[in-house]
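K.L.:
One predicted model, sequence on top.
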Amino acid sequence: MPERRRGAALEKALLDAAWEELTANGYARFTMDAVVQRAGTSPPVLYRRWSDRDELVRAAIAHVLEQSRVEVPDTGSLREDVLTLMREINTTRARLVTVMSAHLASYYQETGTSPSDLLGARHEKTADVLFDRAVARGEITPEHLSERIKSLPFDLLRHEILVTFAPVPDRVLEEIVDTIFLPLLR
């Protein structure tokens, strides 16, 4: 007889099951019942925590993002910080970016949200630390840092992942940073 899960262990199992269901079948075929079956639990256990599938989807995405959190690099230069962060995202989140775009398209359509609504605040805080450090070191001036420019290397990385459905070659990351992004800051 399997051991009964409680508290954080149960919640993790439920969120893992929800994410597995999303990645296997997409949002269009995502149901609370399928998550219950995948988690090996009962509907009341799931509904006590999340009242509907949209709420569960948001929780599952937040759970996965938390599990795949990337550290803010501090290499001493903006170029290396941005490249290091892009490389980390590229190796740890390429599948996540693909799943969030392809499997959740109907979620975004139904809820009127976008991937940036789910990822935006977390990404901005990480990137802001990099740019604040670069300004403090005197590498760049704040007037060159619009939100669009700050997000540009990461937007281009996401685009590359979505076009190829694979991690991006390092030479492409360097090209994004050296020939597109950094020249905009000068």
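P.N.:
Thanks, I have it.

K.L.:
switch to C-alpha atoms for all contacts and neighbour counts from now on
P.N.:
OK.

K.L.:
just so I have it, where are all the strands in this protein?
P.N.:
For the chain, applying DSSP state E gives no strands.

K.L.:
check contacts around residue 84.
P.N.:
By C-alpha atoms under 8 Å, 6 or more residues apart in numbering, the contact list for residue 84 reads residue 73.

K.L.:
How much space separates residue 61 from residue 54?
P.N.:
11 Å (C-alpha to C-alpha, to the nearest Å).

K.L.:
more neighbours, these two?
P.N.:
Between residue 61 and residue 54, counted using other C-alpha atoms under 10 Å, the more crowded position is residue 61 (20 against 17).

K.L.:
how many neighbours does residue 27 have?
P.N.:
21.

K.L.:
what do you get for residue 7?
P.N.:
By other C-alpha under 10 Å, neighbour count at residue 7 equals 7.

K.L.:
Over to residue 180?
P.N.:
14.

K.L.:
At which residues are the helices of the chain located?
P.N.:
7-25, 32-39, 43-47, 53-67, 78-102, 105-111, 115-137, 147-164, 170-175, 182-184 (DSSP state H).

K.L.:
Between those helices, which one is closest to residue 1.
P.N.:
Nearest to residue 1 among the helices of the chain is helix 32-39 (15.3 Å), distances taken as C-alpha to C-alpha.

K.L.:
Who are the packing partners of that closest one?
P.N.:
Counting contacts by 3 or more C-alpha pairs under 8 Å, 6 or more residues apart in numbering; DSSP states H and E, helix 32-39 packs against helix 7-25, helix 43-47.

K.L.:
adding another structure so you can compare the two:
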Amino acid sequence: MSQQADKRRRRGTVLEETILQAAWEELTSVGYARLTMEGVAARARTGKQVLYRRWHNRAELVIAAIRQTTGSITDQIPDTGELRGDVVAVLRRMAQRLRDLGPDVIHGLMAEAADLDPAFFAVMKDVMASIVERAAARGEIGSARLSPRVVSLPVDLLRHEMLLTRVPLSDETIFQIVDEVFIPLVRTASAGTQRRECLW
């Protein structure tokens, strides 16, 4: 079958899955620094313009390929029965992804974060919002109506650690973020929010 005929037959989800598989293979073959849209297009036997219609740049393409291959945390948000356990589980998954992908890929993606659609970052914010809402429903915290900056703080701090170091992130670092920063802050902030709600 010719390349042109092959492109005519592949449409929608099938074509997208083929491209993402090619992107993953290219990433594992040449690394993030040497990955190009042209290289992925050639491996997927399609045109570069087909990639750009779906993803604005290589960072968006690589993130989509990673999520297709390794899964997304949104597929199964941790539910340990307590706020601390849920947040620790989320951060451990992020740390594990760093170990699996390697620092070069993570640092390359984060260096190009400014080029990403904000929707790519909203995923983890939504995960954290769900965890906080469950904690409020269980009565662990006074209210789930917290500042988005407070809700996303553990994820943001872990990303900061990823930028500063090229070594695996330890449980000690995760526990410090959760126990010394996030849990005290969210309890104070949620209590303050609850008091303000009562005034009205």
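P.N.:
Great, that's in hand. Everything quoted here is computed from the prediction, not taken from an experiment.

K.L.:
ok, back up a step: would you list the helices of the first structure in a markdown table and tack on distance to residue 1 of the first structure?
P.N.:
Output for the helices of the first structure, formatted as a markdown table (distance: least, C-alpha to C-alpha, whole Å):
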| stretch | distance to residue 1 of the first structure |
| --- | --- |
| helix 7-25 | 16 |
| helix 32-39 | 15 |
| helix 43-47 | 19 |
| helix 53-67 | 27 |
| helix 78-102 | 34 |
| helix 105-111 | 37 |
| helix 115-137 | 38 |
| helix 147-164 | 43 |
| helix 170-175 | 49 |
| helix 182-184 | 59 |
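
K.L.:
List the contacts of the counterpart of residue 58 of the first structure in the second structure.
P.N.:
By TM-score structural alignment, residue 58 of the first structure lines up with residue 60 in the second structure. By C-alpha under 8 Å, 6+ apart, the contact list for residue 60 of the second structure reads 116-117, 120.

K.L.:
Return the residues in contact with residue 15 of the first structure.
P.N.:
Contacts for residue 15 of the first structure were tallied using C-alpha under 8 Å, 6+ apart; they are 56, 59-60, 63.

K.L.:
What's the match for it in the second structure?
P.N.:
Under TM-score structural alignment, residue 15 of the first structure pairs with residue 20 in the second structure.

K.L.:
how much space between its match and residue 165 of the second structure?
P.N.:
28 Å.

K.L.:
go on, residue 109 of the second structure?
P.N.:
Residue 109 of the second structure is 15 Å from residue 165 of the second structure, by C-alpha to C-alpha.

K.L.:
between the two, who's got more neighbours?
P.N.:
residue 109 (20 against 11).

K.L.:
residues touching the more buried one, list them.
P.N.:
By C-alpha under 8 Å, 6+ apart, the neighbours of residue 109 of the second structure are residue 59.

K.L.:
Roughly how far does it sit from residue 68 of the second structure?
P.N.:
Per C-alpha to C-alpha, residue 109 of the second structure is found 16 Å from residue 68 of the second structure.

K.L.:
One more: residue 85 of the second structure?
P.N.:
26 Å.

K.L.:
just residue 117 of the second structure next, same as before
P.N.:
Residue 117 of the second structure is 18 Å from residue 68 of the second structure, by C-alpha to C-alpha.

K.L.:
again with residue 41 of the second structure
P.N.:
Distance, residue 41 of the second structure to residue 68 of the second structure, using C-alpha to C-alpha: 17 Å.

K.L.:
So which of the two has more stuff around it?
P.N.:
residue 41 (19 against 14).

K.L.:
would JSON lines of the contacts of residue 60 of the second structure with neighbour count be doable?
P.N.:
Formatted as JSON lines, the contacts of residue 60 of the second structure follow (neighbours: other C-alpha atoms under 10 Å):
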{"residue": "116", "neighbour count": "18"}
{"residue": "117", "neighbour count": "14"}
{"residue": "120", "neighbour count": "13"}
